[in-house]
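Peer 1: No sequence on hand, only this structure:
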């Protein structure tokens, strides 16, 4: 029998129209979107369904929006499909903001709490660095240690650049001061890295420049502490499962400035016997990464009514 991990996508998976068919087809999905709209006092669902794209892509909108789609899918699986996360998933994990969706799925936070936390996280990350100061770039065809060495070589004049996401399959995202990131791109190309390109993001996530946002999250968790999840969560910072609320809180604070260790997380889940990864929410980014890290694993991406119908036959 397959052992499943439920995984939750991060920023970059958003697209105008996400969640629209779910809301049209299923009352539990509609209720999640209505609850998030209500909590945030904004018509986030309208922005998700209709755009404009540039507004949806804003960090403070994209983060709660992606979580809302993931939780809407999960609610439909639970309430219409009779799926119990506790019984069906051995582990949960998420990529960056997806870790919050994973924790909400595992009942560590309510949907309302998660929406508030992610709105704040998005705003704090946006405010942490003035526009134009920071940047992120993707290096393709490079292993993690080599990418870290490139970053070390590119740091100068007090400017920082570091590995932000170890996505696996030779894909590493780097983050830091724009000029240092540009130097790292030049070094990477000179060293024969297949592709190195700036990413269209509004802030340099998962690097030391995000320290003010980490402080903001530490403050937020004083008011909204996590509860013990019903399924262990594989944390981005440690690539290891945890169920301890204090550890979860500390790791979420660290996560703002730390590397997202996705490759190691997938390998850890595979080592724990997981052979089926079910991506819950918008897009198919994580399923693609899993396939590159653990080629033998089965993957499913569940974001539409048709996807839900198909996965209910599998689970």
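Peer 2: Everything's here; your move. Predicted model only: the values in this text are computed from it and were never measured.
Peer 1: can we go C-alpha only for contacts and neighbour counts from here?
Peer 2: Will do.
Peer 1: need the helices for the stretch 1-150 of the chain, in chain order.
Peer 2: Ranges of helices within the stretch 1-150 of the chain are 20-25, 27-40, 44-50, 53-57, 59-79, 85-88, 98-105, 111-128, 144-154, based on DSSP state H, counting those that start in this stretch.
Peer 1: any chance of these in TSV, with mean neighbour count too?
Peer 2: Converted to TSV, these look like this (neighbours: other CA atoms under 10 Å):
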stretch	mean neighbour count
helix 20-25	17
helix 27-40	19
helix 44-50	20
helix 53-57	17
helix 59-79	25
helix 85-88	15
helix 98-105	28
helix 111-128	20
helix 144-154	19
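Peer 1: Which one of those lies nearest to residue 309?
Peer 2: Between residue 309 and the helices of the stretch 1-150 of the chain, the tightest spacing by CA to CA is seen for helix 59-79, at 9.2 Å.
Peer 1: which helices and strands does that closest one pack with?
Peer 2: On a contact count with 3 or more CA pairs under 8 Å, 6 or more residues apart in numbering; DSSP states H and E, helix 59-79 meets helix 27-40, helix 44-50, helix 98-105, helix 111-128, strand 276-280, helix 305-314.
Peer 1: Beyond the shortest one, next helix or strand please.
Peer 2: The element immediately downstream of strand 276-280 (helix or strand, assigned by DSSP states H and E) is helix 285-293.
Peer 1: for that following helix, which positions count as buried?
Peer 2: Going by neighbour count (16 or more other CA atoms under 10 Å), the buried part of helix 285-293 is 285, 286, 287, 289, 290, 291, 292, 293.
Peer 1: put this beside the first:
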């Protein structure tokens, strides 16, 4: 069975200063979405989103809420033009935007949870220096073999913490852990394989055991979330499968902060539904690039500004 349209939502790192400015100018009613999120959370959205500066927008506490609000507003803009998805998915933070878009979670509950998630992750980043690096040009199994060849403790006796955090595409993996070990393992990968290793500009070791305290903080919140069966099917990037059992999914969502992002599985599951097109709802084209590494012929449209919104609505078929 084929579907018409799937929406995918990017995670932290895709934010851009100025995003949303043209959207609010052309569709002032969408300003209400941003103002509502500000009212619910008590956090600024419009000011850092439109004016930055970049350092402020890059902060975990700011970036996550801004991206969530932007994706939600853009989803409403698409719906107003008659473009609605038959399947949704999100990369890491983007999963919360997908939950709202698919009707699985209320906007207010999701916004409050995103704030708590961002605060808890930011505290972890402050307490222990972490890092992430993209490994490009080799498969995840080779990366795992390199990790397995290194002992559990460094020469100074401290434990090594480094894991695969993102399975982004068949030839792109992200590793995450304490900063010294990520650098050491990155050098080993360069030496032992033909991969390119690119350090990422992030605040900490997301999707690794270093986020354990943040996960503990969120456990009770996730346990109380009023999840419901949505009106639109969703693929979870925690499991890479369709969400069917709400309580099983709740447990997966509770462990999302330390669990790897299975985006390759997610992309393949979306492609199994043979969508006529996929729309990346958010700034940038990161997910478009990753999905095309799985199927280069798939039609994928970015939708992160007014011009891209017009292009999507003009080709709605």
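Peer 2: Now that the structure is in, tell me what you want to look at. All of these numbers come straight from a predicted model, not from anything done at the bench.
Peer 1: What's the average distance for stretch 63-70 of the second structure when superposed on the first structure?
Peer 2: For stretch 63-70 of the second structure, the mean deviation from the first structure after alignment is 0.8 Å (mean CA distance after the TM-score superposition for the first structure).
Peer 1: what does that stretch contact?
Peer 2: 11-13, 15, 20, 33-34, 37, 45-46, 48-49, 57, 93-94, 96-97, 111, 114-115, 118, 282 (CA atoms under 8 Å, 6 or more residues apart in numbering).
Peer 1: CSV for the buried residues of helix 285-293 of the first structure, including distance to residue 126 of the first structure?
Peer 2: Formatted as CSV, those follow (distance: CA to CA, whole Å):
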residue, distance to residue 126 of the first structure
285, 23
286, 24
287, 28
289, 26
290, 29
291, 32
292, 31
293, 31
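Peer 1: between the residues you listed, which is closest to residue 24 of the first structure?
Peer 2: residue 285 (24.2 Å).
Peer 1: Correct me if wrong: the closest one contacts residue 7.
Peer 2: No - between residue 285 of the first structure and residue 7 there is no contact under CA atoms under 8 Å: 10.8 Å.
Peer 1: roughly how far apart are residue 255 of the second structure and residue 130 of the second structure?
Peer 2: Separation of residue 255 of the second structure from residue 130 of the second structure (CA to CA, to the nearest Å): 19 Å.
Peer 1: So those two - more neighbours on which side?
Peer 2: residue 130 (25 against 21; other CA atoms under 10 Å).
Peer 1: In contact with the alignment partner in the first structure of that one: list those residues for me.
Peer 2: With TM-score structural alignment as the criterion, the equivalent of residue 130 of the second structure in the first structure is residue 134. The neighbourhood of residue 134 of the first structure, defined by CA under 8 Å, 6+ apart, consists of 175, 176, 177, 178, 203, 204.
Peer 1: what about the fifth one, how many residues close to it?
Peer 2: Put plainly, it is residue 203 of the first structure. Residue 203 of the first structure: 25 neighbours (other CA under 10 Å).
Peer 1: One more: the first one?
Peer 2: Burial measure for residue 175 of the first structure: 30 neighbouring residues, criterion other CA under 10 Å.
Peer 1: Thought residue 206 was touching it, still the case?
Peer 2: Yes - with contact defined as CA under 8 Å, residue 175 of the first structure counts as touching residue 206 (6.9 Å).
Peer 1: Give the residues shared as contacts by those two.
Peer 2: Common neighbours of residue 175 of the first structure and residue 206 (CA under 8 Å, 6+ apart) are residue 164.
Peer 1: circling back: which of the buried residues of helix 285-293 of the first structure sits closest to residue 267 of the first structure?
Peer 2: Nearest member of the buried residues of helix 285-293 of the first structure to residue 267 of the first structure, counting by CA to CA, is residue 293, at 7.2 Å.
Peer 1: measure the closest one to residue 271 of the first structure for me?
Peer 2: Distance from residue 293 of the first structure to residue 271 of the first structure, by CA to CA: 12 Å.
Peer 1: list the contacts for the closest residue to residue 122 of the second structure other than its chain neighbours?
Peer 2: Nearest residue to residue 122 of the second structure, sequence neighbours excluded (CA to CA, 6 or more residues apart in numbering): residue 60, at 6.0 Å. Neighbour list for residue 60 of the second structure: 12, 118, 119, 121, 122, 203 [criterion: CA under 8 Å, 6+ apart].
Peer 1: Also residue 25 of the first structure?
Peer 2: Counting by CA under 8 Å, 6+ apart, residue 25 of the first structure makes contact with residue 305.
Peer 1: again with residue 277 of the first structure
Peer 2: 4, 5, 6, 7, 287, 290, 297, 298, 299, 300.
Peer 1: try it again with 7 Å
Peer 2: 4, 5, 6, 7, 298, 299, 300 (CA atoms under 7 Å, 6 or more residues apart in numbering).
Peer 1: Which one of these sits in the busiest neighbourhood?
Peer 2: Greatest neighbour count in those, by other CA under 10 Å, goes to residue 7: 30 neighbours.
Peer 1: Under the alignment, what does it map to in the second structure?
Peer 2: Aligned by TM-score structural alignment, residue 7 of the first structure pairs with residue 8 of the second structure.
Peer 1: Let me know whether its match touches residue 279 as I believe.
Peer 2: Yes - in this structure, residue 8 of the second structure is within contact of residue 279 by CA atoms under 7 Å, at 6.3 Å.
Peer 1: Surely residue 162 of the first structure is within a helix?
Peer 2: No - remark: residue 162 of the first structure does not belong to a helix; assigned using DSSP: H, G, I helix; E, B strand; the rest coil, it is strand.
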